[in-house]
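>>> Coordinates for the following, if possible.
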Amino acid sequence: MSKNATSAPIERENNLGTSIVLFVVMIVLFLGSIYSLSFLSLDNPWPMAVCLGLFALAFWIPQTILGRSDSAGES
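Have a look, this model is predicted:
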């Protein structure tokens, strides 16, 4: 058996309202990246650049800033 038989609660949990707001903001970023593809053409590379930037933000912000990506070694 391990030393910590009881599981401690996560210290930095968000309440429901904050979680919903964060979810909506990330979904808006993601859908904005998809919407920018409607302006894509072979003459204009900027919609693809906007798509990649918004998608990267929609993925990176929850994983690194809001997530617990630095707690992999905790026991």
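>>> C-alpha only now, for contacts and for neighbours.
Will do.
>>> remind me, longest helix of this structure?
In the chain, with assignment by DSSP state H, the single longest helix is helix 16-36.
>>> One more, please, to line up against the first structure:
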Amino acid sequence: MSSKTTASGVTKVQTPENENSLVTSIGLFLVMIALFLGSVYSLSFLTLDNPWPMAVCLGLFFLAYWIPQTILGRSDSAGEK
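Predicted coordinates:
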């Protein structure tokens, strides 16, 4: 568990249950699922003559998994046991 000191000096334990509000979590989920579905949809334009739909698919798919794991992940938990 990570701890977070507030402005009043009180240390609050950050657990996975209280890191994000429900609205924030749903909003982030919808954005990431839109990126994933956009990557799948781009494959409908794939032909042997045009490689760009596959490039778009790989880019959106990469972002849909990289953003939650790195940017939105718990970067402060490296030293925890």
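>>> And the TM-score between these chains?
Their TM-score after superposition, calculated using TM-score structural alignment, normalised by the length of structure 1, is reported as 0.81; 68 aligned residues with a Cα RMSD of 1.8 Å.
>>> circling back to that earlier point, in structure 2, what stretch matches the longest helix of structure 1?
Alignment of helix 16-36 of structure 1 against structure 2: residues 22-42, by TM-score structural alignment.
>>> Could I get the buried residue list for the longest helix of structure 1?
Neighbour-count burial for helix 16-36 of structure 1 flags Leu22, Met26, Leu29, Phe30, Gly32, Ser33, Ile34, Ser36 (criterion: 16 or more other Cα atoms under 10 Å).
>>> helices or strands next to the helix or strand that it is followed by in the packing?
Of the helices and strands lying after helix 16-36 of structure 1 in sequence (DSSP states H and E), the nearest is helix 46-60. Counting contacts by 3 or more Cα pairs under 8 Å, 6 or more residues apart in numbering; DSSP states H and E, helix 46-60 of structure 1 packs against helix 16-36.
>>> tell me what the helix it packs on is packed against?
Looks like helix 16-36 of structure 1 contacts helix 46-60 (3+ Cα pairs under 8 Å, 6+ apart).
>>> residue nearest the centroid of structure 1?
Pro62 (2.8 Å; Cα atoms, centre = their mean).
>>> So Asp76 of structure 2: helix, strand or coil?
coil (DSSP: H, G, I helix; E, B strand; the rest coil).
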